[in-house]
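*Asks:* Dropping a prediction and its sequence here:
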Amino acid sequence: MSLTLQQASAILTAALAKSKEAGYAPMGIAVLDAAGHLKAFVSEDGASMFRFDIARGKAWGAVGMGVSSRVLGERAKGNPNFFVSLASASEGKFLPQTGAVLIKDADGTLLGAVGASGGTGDEDEAICIAGVEAAGLVVG
């Protein structure tokens, strides 16, 4: 099974709703498929120009390494040279900062990742989790 545009749109809609409900700053949210290709992106009015690159980088790192960006950020603390090398090797697409989670189906199959940028890492992660769960998928 692969991530559908309908699922990606549902993730974005729910994540934006969670952000608005919580009163977070304007967000950029990127949904990537399991190969790291952009499936959908949304940028709220007032979001800065960096939101896309940051949201995509968080999601791209998560899907590429198979863990949330929170886990990657923790791992980076213990091996900073490796993670700087990953960022360089990926031409800057790899960003190990809290704010992205994996998207899985009920069987545990990796479908992709969603990353957000605009708030704190915890805020970004919270809206991603809300989006995945609201779409009837599983957070990885």
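*Replies:* Right, received. Where do you want to start?
*Asks:* contacts, neighbours, all on C-alpha from now
*Replies:* Will do.
*Asks:* Excluding sequence neighbours, find me the nearest residue to the spatially most central residue of the chain.
*Replies:* Note on the chain: the residue nearest the mean C-alpha position is residue 115, at 1.6 Å, using Cα atoms, centre = their mean. Leaving out its chain neighbours, the residue that sits closest to residue 115 by Cα to Cα, 6 or more residues apart in numbering is residue 100, at 3.9 Å.
*Asks:* in the helix or strand hosting residue 133, what counts as buried?
*Replies:* Here residue 133 sits within helix 121-134, counting by DSSP states H and E. Taking 16 or more other Cα atoms under 10 Å as the basis for neighbour counts, the residues of helix 121-134 that come out buried are 121, 123-134.
*Asks:* helices or strands next to the helix or strand just after it in the packing?
*Replies:* The C-terminal neighbour of helix 121-134 among helices and strands, as given by DSSP H and E, is strand 138-139. Using 3 or more Cα pairs under 8 Å, 6 or more residues apart in numbering; DSSP states H and E as the contact criterion, the elements in contact with strand 138-139 are strand 100-104, helix 121-134.
*Asks:* Next one for the comparison:
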Amino acid sequence: MSLTLATCRIIADTALATGREKGMKPLGIVIVDARGSVRLTLVEDGNALLRPDIAHGKAFGCVAVGVGGRALERMAKERPHFIGALGGLSRDRLTPVPGGVLIRNAEGVLLGAVGVSGDTSDNDEVCALAGIAAAGLKADTGE
């Protein structure tokens, strides 16, 4: 199974709807496939200039390292030189904070990742989780 455009739309649309229901700030959402290629980018009106880039860094970082955003955040705290090196290797396309969530199928196969940015990292993650669940897929936050 791959991340079809229809599946990406379910994830992104549900993530945006969740943000609106919870009164969050405007969100930017980027979904990448298992190789890090962008499948979908959606940016709400009023989203700050760099938020889509941050969302991309969250999603890309997750698939690049193979762990969720919470694991990347732990690595950044525990092994800052390692994460710094990964930042350079990825041409600064790595944002090691929550809000980046791996997307897996029922068998646990990695399909890609979603990155959400615009509110707090914890709230961004809530939106990503809602989107992945709505698509009937498994989320991996790196918890």
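*Replies:* Yep, that arrived. From a predicted model like this one, the values you see are computed outputs, not experimental measurements.
*Asks:* Now the TM-score, please.
*Replies:* The pair, once superposed, lands on a TM-score of 0.97 when counted by TM-score structural alignment, normalised by the length of the first structure; 140 aligned residues with a Cα RMSD of 0.7 Å.
*Asks:* so what does the helix holding residue 133 of the first structure touch, helix or strand wise?
*Replies:* When contacts are defined as 3+ Cα pairs under 8 Å, 6+ apart, helix 121-134 of the first structure packs onto helix 5-22, strand 100-104, strand 110-117, strand 138-139.
*Asks:* Any chance of JSON lines for the ones you listed, columns distance to residue 37 of the first structure?
*Replies:* Shown next, in JSON lines, are these (distance: least, Cα to Cα, whole Å):
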{"stretch": "helix 5-22", "distance to residue 37 of the first structure": "12"}
{"stretch": "strand 100-104", "distance to residue 37 of the first structure": "14"}
{"stretch": "strand 110-117", "distance to residue 37 of the first structure": "9"}
{"stretch": "strand 138-139", "distance to residue 37 of the first structure": "18"}
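*Asks:* so which of those comes closest to residue 29 of the first structure?
*Replies:* Residue 29 of the first structure sits nearest to strand 110-117 of all those, at 4.3 Å, using Cα to Cα.
*Asks:* how close does that closest one sit to the second structure?
*Replies:* Once superposed with the second structure, the aligned residues differ from strand 110-117 of the first structure by a mean of 0.4 Å; criterion: mean Cα distance after the TM-score superposition for the first structure.
*Asks:* for that strand, packing partners?
*Replies:* strand 28-33, helix 51-65, strand 100-104, helix 121-134.
*Asks:* okay, these in JSON lines with distance to residue 82 of the first structure next?
*Replies:* Formatted as JSON lines, the entries for these read as follows, by distance: least, Cα to Cα, whole Å:
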{"stretch": "strand 28-33", "distance to residue 82 of the first structure": "24"}
{"stretch": "helix 51-65", "distance to residue 82 of the first structure": "13"}
{"stretch": "strand 100-104", "distance to residue 82 of the first structure": "20"}
{"stretch": "helix 121-134", "distance to residue 82 of the first structure": "22"}
